[in-house]
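Student: pasting the sequence and the predicted model now:
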Amino acid sequence: MPFLVPPAISTTVHDHITDGIRAPSLIRLSDNVVLIRFETLKIYAALGAVRALLADGTVRPGDTLVDSSSGIYALALAMVCHRYGLRCHIVASTTVTSTIRVQLEILGATVDQMPAESDLRLDQGRRVDRIHQLLRAGTGMHWMRQYHDPVHRLGYAELADLVRLALPDTRLAVVASVGTGASSAGLIQPLRLHDPSTPLVGVQPFGSVSFGSERFQDPEAIIAGIGSAIPFGNVRPELYDQMHWLSFQHAMAGTIGLMRAHAVFAGLSTGAAYLVAAQEARRHPERTLLVIGADTGHRYVEKVFARHREALDPDTLKPTEIGSLDELAPPWSAMAWGRRRHPGA
């Protein structure tokens, strides 16, 4: 095999780390599957939101921004606050690792971390209650409301431009974990300005309220970053064409499979989206499936990667196709959502 000269690397010198980590890596996984992998996808949400709030005078340098987070948004917001001379207060999920917490503290953020809680519904609810307590105390904080404020979608228009530049004249389909909903909405809407037919495929864990699987319990599921235990205003069901619900074991299979097959160390939501994209790519060979890789795998080392020997073989897995939420069942269900606000619409 001849020696291949590697492509040129960027020589841009950035003024702040937030510009450096915005740039994703695009990796072709197969003929029609491309992974767009980030150190932290939510830098786009935090940058876009804070810039808009500063521009319209809602916040000013020296103000304190507060929000609830399971980890990667907290770090992104703390970095953006560092850049723009803002204070940062994070009400952190029980799932926030010590690695992330230490970084937040060094960046100058104050951190309220919720006590250990196996029920993430209680964890998310408790975090919101804590923010309300802070606001009632008159502490001069601006609540970022990443789960509800559409300002968090604005920064993803830049990402859509980057995607179109990297994959020109390509018929795309986007595969992404739903999470807060901001990245999916912020990316798909500008892409659809150029191709209204661009499909959006959402990935959910069982137990999430966003797309009707809250009656299920998956004791091992790490719901943060993929689904929601409480309703999120930024989730817009009418934007999604297809929905997949995966068990933790299937998401883990995708995550470990991605690293084994492609040497990509990425988070659980990325692994789940990768598993779904492989399935969708077979059904839609005419499109290039763009898989959103929201973060690296570091916060999943113990709960996912250390268990690699027990991971299922992703090539043996396939979804059960369902026609309504009444048929929804673990470990993997798929449904044509059809850009409806809810499946009965």
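Tutor: Received it, and whenever you're ready, just let me know what you need. Residues are numbered from 1 along each chain as shown.

Student: please make it C-alpha for all contacts and neighbour counts, starting now.
Tutor: Will do.

Student: contacts for stretch 210-218?
Tutor: 204-208, 227-232, 235, 237, 247-248, 325, 328, 342 (C-alpha atoms under 8 Å, 6 or more residues apart in numbering).

Student: filter those down to the ones in strands?
Tutor: 204-205 (DSSP state E).

Student: among the contacts of stretch 210-218, which lie within helices?
Tutor: F248 (DSSP state H).

Student: please check the contacts of stretch 210-218 and keep the buried ones.
Tutor: 204-208, 227-230, 232, 235, 237, 247-248, 325, 328 (16 or more other C-alpha atoms under 10 Å).

Student: what's the farthest-apart pair in those residues?
Tutor: Greatest spatial distance among the buried ones among the contacts of stretch 210-218 (C-alpha to C-alpha): P237 and F248, at 22.4 Å.

Student: picking up where we left off before, and which of the buried ones among the contacts of stretch 210-218 is nearest to V66?
Tutor: F232 (17.1 Å).

Student: take this one as well and set it beside the first:
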Amino acid sequence: MYEHIAEAIKEPDVVAVPPGAVCLRFETMKIYSALGAVRHLLDTGQITPGDTLVDSSSGIYAHALALACHRYGMKCHIVGSTTVDRTLRVQLEILGATLEQVRPSQNLRLDQNLRVRRIAELLREKPDYHWMRQYHDSIHYLGYRDVADLVQKEVPEGPLSLVGAVGTGASTGAIATYLREAGRDVNLVGIQPFGSVTFGAEHVQDPDMIIAGIGSSIPFDNVRQELYDRIHWVNFDYAMSGAVELLRASGIFAGLSAGAAYLATLAERERDDSRTYVFIAADTGHRYVDSAYANHAQAHGLGSMRPHEVTSCADLSHPWSAMPWPPPRDDITHSYADSSVLLAETVR
């Protein structure tokens, strides 16, 4: 018997997806991150029950942190994106978490900067709040050791490729790290949206990009670029099409990042079928019904979608580009460093 619902829903379903791939299908993956981080902070005495934990979120981490706080008797305050929907707002309220959403923004960069600035204001107003720093504190790697152990148990021995959203870096980066520490041959393939600075795609915008959780307009310290072997940039139309095709082929109803990871998995397997491919479905598809799944009649067929292979971030283009990482030369544009300065000045 589980002591709390957070433990019950965190473990993924391990599902075979033809041809020759494995899907880790989570209800909400970041529960691993939040539970592991809060446990560590409690065990090391950095926080005590009753303290208020605060962070920024576009939705999934907000739910995870609220559940972790409920599990361990903490208070929770979320500075949320406008993408936090009514279903989640109601759950947060009943769980005892407080939510404030920043004003609507025309792009991801402004939305994230507004949230970071509000966090800085809160810490000045309430210095007793503990900022979880999900984007920057490596304690968010800790919880994913359990996922790596699960992969070791469920996936046959031999080389594998792990495919999933880069996001804050803590999920795919951590799982690959723990698998490699266990001696597994792991090729790590990261998924990014266009417009994200994390791997140098901020110069290629995607007006319809609503998968903010897998990219960033500000640098994330938890993203360790040296862990990744390949990067795929997928736009909204193709991510939606991939999610529709994943549902059609396997019955797995997952978010847009899973659709992009499914496409990347199929493309990578065409290049090298000697590995077992494990791709991540980090959340369910429910919050994407109106914005994506309702347009399934316009989805592209799998046979029509292929990545544009590039060797430089300067050559990235819609709808789907892919590249070995690191690139042959230092190709990251200057705006990533500019964003680092912005973030440091904001939280000072």
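Tutor: Received, thanks. This structure is a prediction, so every number in the text was calculated from the model and none was measured.

Student: pull up the gap between the counterpart of G251 of the second structure in the first structure and I292 of the first structure, please.
Tutor: Alignment note (TM-score structural alignment): G251 of the second structure maps to A263 of the first structure. Using C-alpha to C-alpha, to the nearest Å, we find A263 of the first structure at a distance of 16 Å from I292 of the first structure.

Student: neighbour count for these two, which is higher?
Tutor: Neighbour count, other C-alpha atoms under 10 Å: between A263 of the first structure and I292, I292 has more, with 25 against 10.

Student: wouldn't that one be in contact with L275 here?
Tutor: No: using C-alpha atoms under 8 Å as the test, I292 of the first structure is too far from L275 to be in contact (11.9 Å).

Student: what about Q103 of the first structure, neighbour count?
Tutor: By other C-alpha under 10 Å, the burial measure for Q103 of the first structure, its neighbour count, is 15.

Student: that one: which element?
Tutor: helix 98-106 (DSSP states H and E).

Student: the second structure: matching residues for that helix?
Tutor: Taking TM-score structural alignment, helix 98-106 of the first structure hits residues 86-94 over in the second structure.

Student: next, the buried residues of the matching stretch.
Tutor: For stretch 86-94 of the second structure, by 16+ other C-alpha under 10 Å, it's 88-89, 92.

Student: mean per-residue distance, that stretch to the first structure?
Tutor: The superposed stretch 86-94 of the second structure is, by mean C-alpha distance after the TM-score superposition for the first structure, a mean 0.7 Å from where its aligned residues fall in the first structure.

Student: now do that stretch: everything it contacts.
Tutor: The contact list for stretch 86-94 of the second structure (C-alpha under 8 Å, 6+ apart) reads 59, 63, 66, 98-99.

Student: what segments of the first structure are strands?
Tutor: Going by DSSP E, the first structure shows strands at 25-30, 33-37, 64-69, 87-92, 110-113, 141-143, 172-177, 200-205, 242-246, 288-293, 320-322, 332-336.

Student: which strands and helices sit next to the fifth one?
Tutor: Using 3 or more C-alpha pairs under 8 Å, 6 or more residues apart in numbering; DSSP states H and E as the contact criterion, the neighbours of strand 110-113 of the first structure among helices and strands are strand 87-92, helix 98-106.

Student: of all those, which one is nearest A221 of the first structure?
Tutor: Of all those, strand 87-92 comes closest under C-alpha to C-alpha, at 18.2 Å.

Student: what does the closest one contact?
Tutor: 62-71, 74, 77-78, 81, 108-114, 127, 130-131.

Student: 6 Å instead, please
Tutor: 63-69, 78, 109-113, 127 (C-alpha atoms under 6 Å, 6 or more residues apart in numbering).

Student: with the second structure overlaid, report how far that strand is off on average.
Tutor: Averaged out, strand 87-92 of the first structure is 0.2 Å away (mean C-alpha distance after the TM-score superposition for the first structure).

Student: would you state the helices of the first structure in chain order?
Tutor: Shown for the first structure, the helices assigned by DSSP H span residues 17-22, 43-55, 72-84, 98-106, 120-136, 156-166, 182-192, 248-262, 268-283.

Student: just name the most buried of those.
Tutor: helix 268-283 (a mean of 25; mean count of other C-alpha atoms under 10 Å).

Student: hmm, back to that, of the buried ones among the contacts of stretch 210-218 of the first structure, closest to V304 of the first structure?
Tutor: When those are compared against V304 of the first structure (criterion: C-alpha to C-alpha), the nearest one is F248, at 9.4 Å.
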